[in-house]
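Q: Next come a sequence and a model predicted from it.
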Amino acid sequence: MTDTLRLYSYWRSSAAYRVRIGLNLKGLAYELVPVHLLRDGGEQRKPEYLRTNPQGLVPVLMHGQRPLRQSLSILEYLDEVWPEPALMPASARERQRVRALAQLVACDIHPLNNLRVLQYFDRTWGVPQPERDEWVKHWIREGFAAFEALVADNPATGAFCQGDSPTLADCCLIPQMYNARRFGLDLSPYPTLLRIEQACLALPAFDLARPENQPDCPP
């Protein structure tokens, strides 16, 4: 398929970060369209963007005229349309493990420290910043403790979350590691996650996707 790819992204969005990694791993060229989540009350809330994604979230990947939404769904779509290099392993059992690790981040950690949740705490309940930060760190700690237990000393774990090639699970883990550092979380209790992160960030596909390497990253 030769339709152009256009990614609506925000430099610090971990969901968009996942998709940038996947696109880079596939070697796919794409146009990046910045959507500033804070400017003027959030560009994702403007009517023109809501026509693209009624949820008012990033990312959206346009494949030609077709809008693709939800980061995990987008990554699996990329894997089906451009199978090599694969983001999912060959066997059903291995694919289930990768999906479970990816969803541990995308479904159980990330939604609890998403920007809109923290803004609701601030604007609706007046929760002070230190308490909001502790909320974020608590849920990352809970999730990372489980993730570490699932990958440490597991024979399915290799250089990456599953074997010796990056998968959907790594695409989710690395942005969440970035978020953890952003909120000052001590990562020393998670040595396997740190080792996997080091292996991932040594690859150009992950390095190019880093928030600080995005054109909309502030100086």
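A: Arrived safely.
Q: CA only for contacts and neighbour counts going forward, please
A: Noted.
Q: where do the strands sit along this structure?
A: Counting by DSSP state E, one finds strands in the chain at the ranges 5-9, 31-34, 60-63, 66-69.
Q: could you dump those strands to CSV with distance to Glu84?
A: Converted to CSV, these look like this (distance: least, CA to CA, whole Å):
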stretch, distance to Glu84
strand 5-9, 17
strand 31-34, 21
strand 60-63, 18
strand 66-69, 20
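Q: Can you lay out these as TSV showing mean neighbour count?
A: Shown next, in TSV, are these (neighbours: other CA atoms under 10 Å):
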stretch	mean neighbour count
strand 5-9	21
strand 31-34	16
strand 60-63	22
strand 66-69	16
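Q: Which one, of the ones you listed, ends up nearest to Leu185?
A: Closest to Leu185 of these is strand 5-9 (CA to CA; 25.0 Å).
Q: residues in contact with the residue lying closest to Pro175 once chain neighbours are set aside?
A: What sits nearest to Pro175 in space, not counting adjacent residues and going by CA to CA, 6 or more residues apart in numbering, is Ser14, at 5.1 Å. By CA atoms under 8 Å, 6 or more residues apart in numbering, Ser14 lies in contact with 175-176, 179.
Q: cool, and Thr4?
A: Going by CA under 8 Å, 6+ apart, Thr4 touches 30, 62-64.
Q: of all these, which comes closest to Ser165?
A: Closest approach to Ser165 among the contacts of Thr4 (CA to CA): Tyr30, at 22.8 Å.
Q: what about versus this one:
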Amino acid sequence: MSEPLQLYSYWRSSAAYRVRIGLNLKGLAYDIVPVHLLHDGGQQHSAEYRGINPQQLVPVLGHGHRRLSQSLAILEYLDEMWPTPALLPSTARERQRVRALALLVACDIHPLNNLRVLQYFEQEWNVPQPERDEWVRHWIVEGLSAAEAMVADHPSTGTYCEGNTPGMADCCLVPQLYNARRFGVDMARFPALQRIEAACLELPEFDAARPERQPDAPEKAR
């Protein structure tokens, strides 16, 4: 019998969203373990959760007795444990391009506007909400503008970021566009990214991973 999978997740976490998509694309069954990032001062800061992930972040993938952190490392783990369908393409050049697009989101956009950064601005520097929102929009637009240039009219771009099979880059792109809309980014400047997103969201694996479809999503978000 295969070891069970548990995903420590928050419904609106874009990093957890990436992993939900990856698990769904692999056809893997998993249980959601909700970690509310705002309740009780942030459940990710509890002593119990620090024992699971000392970084106090989601997601964490439980696989048997193992606790695996970092969303992109988890996606690569899934690809190594369950090679088909693959999240990374077959050639080194294609894999490099997919990783570059995924890392653009995960390393260059997301860390500048995730919850702990915005909470630090608010709690330590008293930065007003409009300025915090403008910070988020600025860095999302900077990153997505680069991503748009990387996929628009590129010969390797197909239905999805790389060819006609959804993969790791798409797992990262779709949650980031969800975040962009949350913060009021003008999406008209990103037609290629929106086309790819629309194709992804037609797939049941992406649709089931949407934040509003998660068991811990509040009723008003459903």
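A: Yes, it's here. Source: prediction; values computed, not measured.
Q: Of all the strands of the first structure, which one is nearest Asp186 of the first structure?
A: Distance to Asp186 of the first structure, taken as CA to CA, is lowest for strand 5-9 among the strands of the first structure, at 27.8 Å.
Q: Can you tell me the number of residues neighbouring Glu124 of the second structure?
A: By other CA atoms under 10 Å, 9 other residues sit near Glu124 of the second structure.
Q: Check the spacing between it and Val117 of the second structure real quick.
A: Separation of Glu124 of the second structure from Val117 of the second structure (CA to CA, to the nearest Å): 10 Å.
Q: Ala152 of the second structure too?
A: Applying CA to CA, the value for Ala152 of the second structure to Val117 of the second structure is 31 Å.
Q: now swap in Val58 of the second structure and tell me
A: Distance check for Val58 of the second structure against Val117 of the second structure: by CA to CA, it reads 15 Å.
Q: Give me the more crowded residue out of the two.
A: Shown here are Val58 of the second structure and Val117; by other CA under 10 Å, Val58 has more neighbours (25 against 13).
Q: which residue numbers in the second structure go with the longest helix along the first structure?
A: Scanning the first structure for the helix with the most residues, using DSSP state H, yields helix 129-151. Mapping helix 129-151 of the first structure onto the second structure (TM-score structural alignment) gives residues 129-151.
Q: Might one say that Val58 of the second structure is in contact with Tyr10?
A: Yes - using CA atoms under 8 Å, Val58 of the second structure makes contact with Tyr10 at a distance of 7.1 Å.
Q: which residues do these two both contact?
A: Residues touching both Val58 of the second structure and Tyr10 (CA under 8 Å, 6+ apart) are 16, 35.
Q: Number of residues surrounding His138 of the first structure?
A: Neighbourhood size, His138 of the first structure [other CA under 10 Å]: 16.
Q: Which one (most neighbours) among the contacts of Ser14 of the first structure?
A: Within those, neighbour counts (other CA under 10 Å) peak at Pro175, which reaches 25 neighbours.
Q: my read: that residue touches Arg20, true?
A: No - Pro175 of the first structure is beyond contact range of Arg20, at 10.4 Å (criterion: CA under 8 Å).
Q: which neighbours do those two share?
A: Shared contacts of Pro175 of the first structure and Arg20 (CA under 8 Å, 6+ apart): none.
Q: quick one: which of the strands of the first structure is nearest Arg210 of the first structure?
A: Comparing those by CA to CA, strand 5-9 comes nearest, at 12.3 Å.
Q: mean deviation of the closest one from the second structure?
A: Superposed on the second structure, strand 5-9 of the first structure shows a mean distance of 0.3 Å to its aligned residues (mean CA distance after the TM-score superposition for the first structure).
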